[in-house]
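Enquirer: Coordinates only, no sequence provided:
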């Protein structure tokens, strides 16, 4: 949808005058002075073309002007046509925001307002002709009264030149408050402007509102800011749109320039204010604007000092003022005390809007070329609703044939468009080193993956992941949706391109590798100085790769190595550099070896491997926090956890030959998650479980597991207990010590008896518990289950006491009870 239509403006100034009075002196000089300033001025003798209908042409010219200057000379009112012009001008002032300046040329303003002397004589003559109470006379008198009350210039004999210069300066200043050029083609703007106007609450003059427009580069923040500015700026006493604040304010001197521009645009001074320093400018803004209703737009802000110097506080401005910022950094708005209710997130165009914008740029009205729908869809899929990309690519593809569209899409899949990339890269360039590293890892490897997994991997690589991800979200570079990390395709391509620019022809000089051929090249050479920090290889189909045992040991910077869907044709263990932080290779043929030196590995993921025992090298991996050996069907013994004192998570799910849980799990200080799901042969477990920081214990599917360990008071962090399908007959009374326990899954524990549960308990899943027995307070709960009453009904009838109301959900099969 295009932006709402505005009055078409052709002329800067319309001059209304009585020719016999001023045409050959004052008027001529004023017209020439305006012309020298480049101000396009309508004067009937200059602009009326032969054959035009004079009346309609003049009225149309008034409608198409920004400013009207009425020169009230002695004989002005004697002309009925001049009076009709005055009426039309005052109508346009009310209806079309026409700015009107009166010039009282050798007459007093009161002579015009309440017709006196020459004006009274002229109006008396008109009354005798048209009638004193005629509609025509009423309109003329009102126009003279209203225009005569306006602020203007009083020009007396002999001072024409001085006043003409003042008039021209004032007009030139006012013309600075022009609508801004927004864009060649506007799509989807109207609905966004309406939503933003609602947020701005323009009807209220009780306070000053500050609103932030936030979004990624190229999303249309500036376009929306210009559109809302054009729509509302005439409602304010003064307005200023400061574009490219980030670029302009790279030093204090440039902030001074912005302060001067703000003050002079809002105050409309013919004599410019000069600001000597940022502090002086700050004081001037507060002193000059505190009682003035203003509209101020600061476009592309990226530093708090910019806001502090240009719009530090709402009380700097008069009530009813509206201050709008556009930024890529949401935290900047938070730091400036703008609440979330006044932050407008600018989002990508939807599919229909994107198609419309692409069509407007890519296909001219006279174009006869037909482009296949799949090629158009390819561009839409590439741009993902980003207006900048749609405009740039649409304009580039305009007039090109199908094979050129196809070639362009192929090229873009390898190398991003520079014009688009340069805009997007601004957000990356403003990041600190920690955030740059996280961003490049995400762009190259982790888009669309689960956020918890990403935090583990990147946190293991010496990166401050919590604050890093938060900053990337605030800078509109990533988002988190449904627990997964998302990134616009063009931002991802920008990140990949940054890495590839390290050296397009030599992957060994790049920091990150993710393409099969690049990894193959690097592993094939006897490397000298290798720049690779991370390798994540995940081909769509199973790929063979020959990895020499020492292939990785010379990668002195390698911290992250993930190989999925890859098998090694070179038999024998791979030797890894001792500084590696995360190693992940599902299906690895054997346990890796490590180069000499202190081992720094934090994450070890070797699910679906054919290992039978954990190699002796494991005892050297004392920094391990995450171990995943799930689905290792041949694994017969659990590793000794005392060798890894910092271990947080151990996953041994579906290790179907694992019989015994190592006694070291019972007292581990750091262990939080222990997953033994599907270990169908597991029957031996420590008698007492004392891992005081354990939060989740998975024993579901351990069909030979019969006895649950005793629980001391110290085990306070356990929140979830999974025992589905086990052979246990009872839970120990000490389960009441689990003061944080909320969820327990007991489905198909066919012989189970439940003791009293802790007060923190919320969810009990007991489907298929055919011989469910209960002790303590849960006896009444058992009756409640079997009778199928609602919790409220059971409680009111006395069958369930207040103790049982902590259980909000209970799942079971009626026929199994």
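Expert: Nice, I can see it. All of these numbers come straight from a predicted model, not from anything done at the bench.
Enquirer: okay, CA-based contacts and neighbour counts for the rest of this
Expert: Fine.
Enquirer: what's the neighbour count on residue 279?
Expert: Other residues lying near residue 279 total 12 when counted by other C-alpha atoms under 10 Å.
Enquirer: For it, list the residues it contacts.
Expert: By C-alpha atoms under 8 Å, 6 or more residues apart in numbering, the contact set of residue 279 is residue 309.
Enquirer: same thing but 6 Å
Expert: Taking C-alpha atoms under 6 Å, 6 or more residues apart in numbering, we find residue 279 in contact with no residue.
Enquirer: cool, residue 473 as well?
Expert: Contacts of residue 473 (C-alpha under 6 Å, 6+ apart): residue 479.
Enquirer: and the gap between it and residue 459?
Expert: 17 Å (C-alpha to C-alpha, to the nearest Å).
Enquirer: Assumed residue 793 was part of a helix.
Expert: Yes - remark: residue 793 belongs to a helix, assigned using DSSP: H, G, I helix; E, B strand; the rest coil.
Enquirer: Got another one to weigh against that:
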């Protein structure tokens, strides 16, 4: 992912669809699932049709709620306290609802009421004018109603107001109520209700800004309180309805030994349905946030069969690193491997059935960092025995009491069994043998049934001499109606993980199927995820497929459904199909070439589902030629409702085929030239996909599509005319076609939501009638290289959210774009003819993102400062860009890219863009930065490379973790720092010890790192030792800042520091120096147990004139080992730093600080360090020579003027000072 969101290199429209999918599910799924969605969206072909990695055996319940609802008075706190609090909540991955609407009516919206109801905690920010807002008071009424009815937690914050004024409605609150009583004279009960809730809320335990200062500390304490409340609530909800799970979870947690500095793999073993996934999921929810990286990888068995282990590993590492990776090689690139080795991660691999799966995804002691834990669930003990699994936990069945309670929850909707059903229940529980899934299915089956029906069920059970889980499941299955059985078998064989609406619409009677699905859900045979995906337990899926196998064990052609590729291959190859077959799915990537006769389907008149496909991540022309029809195709069953054939080899479908029943026709990468010869009626067709059909030249005019809502003709490169289609179409994909003109009649497509015209290189304009498309959400013209004229928008378009004009020839945007009231994202990248933006750009009040990289824009309109909702702006490569003097209105802006724009001056009020987190102003011509940049309290990354005129840096914000000032040729000085170091509370030393368990732990924390890069800033070296002496102070100040941010929970662990700059000598303040690449130091005899904070390290890297091209990109690594008297251990920890391309004509110095953990060590140890460089893209050292190196321990010293505080120094403290720290 790139530094500006990671989506910029993605296919057209995908960025919008990902964000739309994420917005759609925010507040409805967990943060982990949202992260998974973002990653998965980057892999699938159909972004909006990808499901979450749902748990295979027991669906991980998604809490469809917000964590926090914030009630506040916008004019008081929107741009200060509330924005800071919400940003802090988001940084902690707390799902927060904040009402961003400024224009409000008199009544609170239903959406807002719903958001309050679906929140776990409401935070009420009482400010001076809170009570003057009827809207706020109505919010408060609803919040207190949810508190009293649903036990919602409420956290009041008294921001610059006296709680007494809120309680008694005096002061500004009293003034507000004088006005309310006049306005609502006729309905005094309304005003009285407001008074009551204000009094009630003010009596709750809360936070007073007058008592906790500064404001940042108040925010931190509120966040800490909310996190604790959420954790307590999550802990109890994890076990809700899960009988017997608590003790099992605690047993596994004791095996995990979280906190020990080692790497462990724990196996959870048990039969299907016993609760392995449920237990692993509950543990994941409880402890995964204590790790730096995390991933719940469900359905490993099924997913590896579908997409292969390379693809699965790609998904796993993408989620751990929270970015999109493309690793299509058997080996993992060294840069990724090392990042994983430096992370403490928690991974669950669910339903592993082969040792090679575990070995490939998590094998090897060096795969993840120390302290990492991998939990593996499997039914096969051999998986654990053949791999290096440290501990194995066998999940046993529920005991008698637990089983009875679990069964009662489903049979009687209560956890106590009624006395008159106790004997019957105990007999059924006996047969279930403690299996939770069997108990759940049997309980759901018997719910609301009379005793006679219970007796009959028991008779069926007793007839089985040795009942297994399948026998018990069959009792529930046999009670289903025929249509419900058919739906269950379709899901088990074909549709697991698919969208419910898709599965429903391709059936005979969608309404009946919808009802049948509800029955299956009620009987616990299938489930629906929060994003409407069909889910079925692995065991139930196997049970359903076994029912189909038993229809004809030896002759697959006599079964109703075929899904296994070998069965399908043999049936088709040997022409063994029969009228029994209703569905046939074939993964053609799994088979050899298959030659079919023209009558291949004649014996299958009842075939309604036919799919020849390749998995989404597999592409290639060789896949299109696997199934051959040299003799043509004479027959397709008229019963077909779903017809999907990847690489269909013929020019048209059979003439005699009647498509009356067809609902989805999908023929990607086929040789079709026209769908049919002659007139045909598609009375039920909903989706038509002919993507990559290069022989298709026109849309069929003789075919009627009355019900069509989705059309995909993408990359039909010979399609020249816009199709005449009905007004019911919702999605129209014409990307990569040869269309030259869009007719004005497009206005008839009144239901159209998505129009994709990317890569239509002959298209020059759009008709102005486009504004009639009131339902349009997405308009993509990416890489329409001849598109010159953007149409006038003559009417308001409130639904259009996304416009992509990247790489078009558009010359200007009309001022009428202000009619696009709902526009959220505008892409203008590489518009080389676009020289300006409309002056009224600031009227696009909904705009969130504007990307205009490498366009010809030379001046920004002053109204851009009015885009108070925009969060991302990019003008990279807009040469000669002139910025407006004022940027202060961009209060929501988090990412700003002005790199390579030849900017001469940065606006002085840049510091008022208070939300800015990433600022890239590299490659510009300014000679200084405004002092106000220090006010950017949230700034984390600052890019200044190649600013050739920059001479000095002002003081920078505390939270900057990355500063890249490489190749700033004129840079002479770094920010001045005070000579006095800040004191820190000794409690921080106690906090760092929480990273350690065990008596001999010693670990240098390698990652993450605060990075300062000054490569090729040669004038920095002209000051000689002065700049190197300053670095000592910089190291100490940054180490202090890192420890403080760690103590404030901003960092999960103390951060290291990396600085790279020109130079050839080790600074004098390094107490241990040596030539070459290695050095060993002896630590002080009395300072090891608590005073040692970390190490400052230094390496001089020598460059040679004849160094190979491309060798400028490199890492600096350092391995270490330590030795204790009477105990010798070796620990390795490779930390690395990515340098920019550096000059080969001068030496450079790498200086860093790395915090360490050493609690419990005896005094007096020696530590050896070895420095090396290696190429970023290879596994080998790259040949840069380490000329010399140095190490200096950094110690805590007690502050003599302030009790219980310490500062840090590079001199060892005295024995007395060490004793004081210990005390």
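Expert: That came through fine. From a predicted model like this one, the values you see are computed outputs, not experimental measurements.
Enquirer: where does the TM-score land?
Expert: The TM-score (TM-score structural alignment, normalised by the length of the first structure) is 0.45; 449 aligned residues with a C-alpha RMSD of 5.3 Å.
Enquirer: what's the following helix or strand after the helix or strand hosting residue 94 of the first structure?
Expert: Residue 94 of the first structure is part of helix 80-95, with elements assigned from DSSP states H and E. Downstream of helix 80-95 of the first structure, the next assigned helix or strand under DSSP H and E is strand 99-105.
Enquirer: Name the residues that touch whichever helix or strand comes after that next one?
Expert: Going down the chain from strand 99-105 of the first structure, the next helix or strand is helix 109-113, by DSSP H and E. Contact partners of helix 109-113 of the first structure, identified using C-alpha under 6 Å, 6+ apart, comprise 144, 145, 148.
Enquirer: Can you tell me the element the first one falls in?
Expert: Using DSSP H and E, residue 144 of the first structure maps to helix 135-148.
Enquirer: Can you name every helix or strand that the helix or strand that that helix is followed by contacts?
Expert: Once helix 135-148 of the first structure ends, the next helix or strand along the chain (criterion: DSSP H and E) is strand 153-155. Applying 3 or more C-alpha pairs under 6 Å, 6 or more residues apart in numbering; DSSP states H and E, we find strand 153-155 of the first structure packed against strand 99-105.
Enquirer: helices and strands around the strand it packs on, which ones?
Expert: Under the contact rule (3+ C-alpha pairs under 6 Å, 6+ apart), strand 99-105 of the first structure is packed against strand 65-72, strand 153-155.
Enquirer: Measure how the longest one sits relative to helix 80-95, angle-wise.
Expert: Read it as strand 65-72 of the first structure. With axes from the mean of the first three to the mean of the last three C-alpha atoms, to 10 degrees applied, the angle from strand 65-72 of the first structure to helix 80-95 works out at 140 degrees.
Enquirer: Now do strand 65-72 of the first structure against helix 135-148: the angle between them, please.
Expert: 100 degrees.
Enquirer: picking that back up, buried stuff in the helix holding residue 144 of the first structure?
Expert: By 16 or more other C-alpha atoms under 10 Å, the buried positions in helix 135-148 of the first structure come out as 136, 137, 139, 140, 141, 142, 143, 144, 145, 147, 148.
Enquirer: Show me what it is packed up against.
Expert: Where contact means 3+ C-alpha pairs under 6 Å, 6+ apart, helix 135-148 of the first structure is packed against helix 109-113.
Enquirer: at 10 Å what do you get?
Expert: With contacts taken as 3 or more C-alpha pairs under 10 Å, 6 or more residues apart in numbering; DSSP states H and E, helix 135-148 of the first structure sits against strand 65-72, helix 80-95, strand 99-105, helix 109-113, helix 117-130.
Enquirer: export these to JSON lines and tack on mean neighbour count and distance to residue 562 of the first structure?
Expert: Listed next are those as JSON lines, based on neighbours: other C-alpha atoms under 10 Å; distance: least, C-alpha to C-alpha, whole Å:
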{"stretch": "strand 65-72", "mean neighbour count": "25", "distance to residue 562 of the first structure": "65"}
{"stretch": "helix 80-95", "mean neighbour count": "19", "distance to residue 562 of the first structure": "68"}
{"stretch": "strand 99-105", "mean neighbour count": "21", "distance to residue 562 of the first structure": "68"}
{"stretch": "helix 109-113", "mean neighbour count": "21", "distance to residue 562 of the first structure": "85"}
{"stretch": "helix 117-130", "mean neighbour count": "15", "distance to residue 562 of the first structure": "92"}
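Enquirer: ok, which stretches of the stretch 251-400 of the first structure are helices?
Expert: For the stretch 251-400 of the first structure, the helices defined by DSSP state H, counting those that start in this stretch occupy 252-267, 278-289, 304-311, 330-335, 351-362, 373-383, 387-397.
Enquirer: Check which residues of the third one are buried.
Expert: The one in question is helix 304-311 of the first structure. 306, 307, 309, 310, 311.
Enquirer: Next, the residues that contact it from outside, please.
Expert: With contacts defined as C-alpha atoms under 10 Å, 6 or more residues apart in numbering, helix 304-311 of the first structure is touched by 210, 242, 245-246, 249-250, 252, 255-256, 258-260, 262-263, 278-283, 285-286, 296-298, 301, 312-313, 316-317, 323-325, 331-333, 335-336.
Enquirer: can you do 7 Å?
Expert: Contact partners of helix 304-311 of the first structure, identified using C-alpha atoms under 7 Å, 6 or more residues apart in numbering, comprise 259, 278, 282, 332.
Enquirer: picking that back up, do you know which of the helices of the stretch 251-400 of the first structure lies nearest residue 583 of the first structure?
Expert: helix 373-383 (32.8 Å; C-alpha to C-alpha).
Enquirer: now that closest one against helix 387-397, angle please.
Expert: 140 degrees.
Enquirer: re the thing from before, can I get the helices and strands packed on helix 135-148 of the first structure in TSV including distance to residue 437 of the first structure?
Expert: As requested, those are exported to TSV (distance: least, C-alpha to C-alpha, whole Å):
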stretch	distance to residue 437 of the first structure
strand 65-72	53
helix 80-95	56
strand 99-105	55
helix 109-113	71
helix 117-130	79
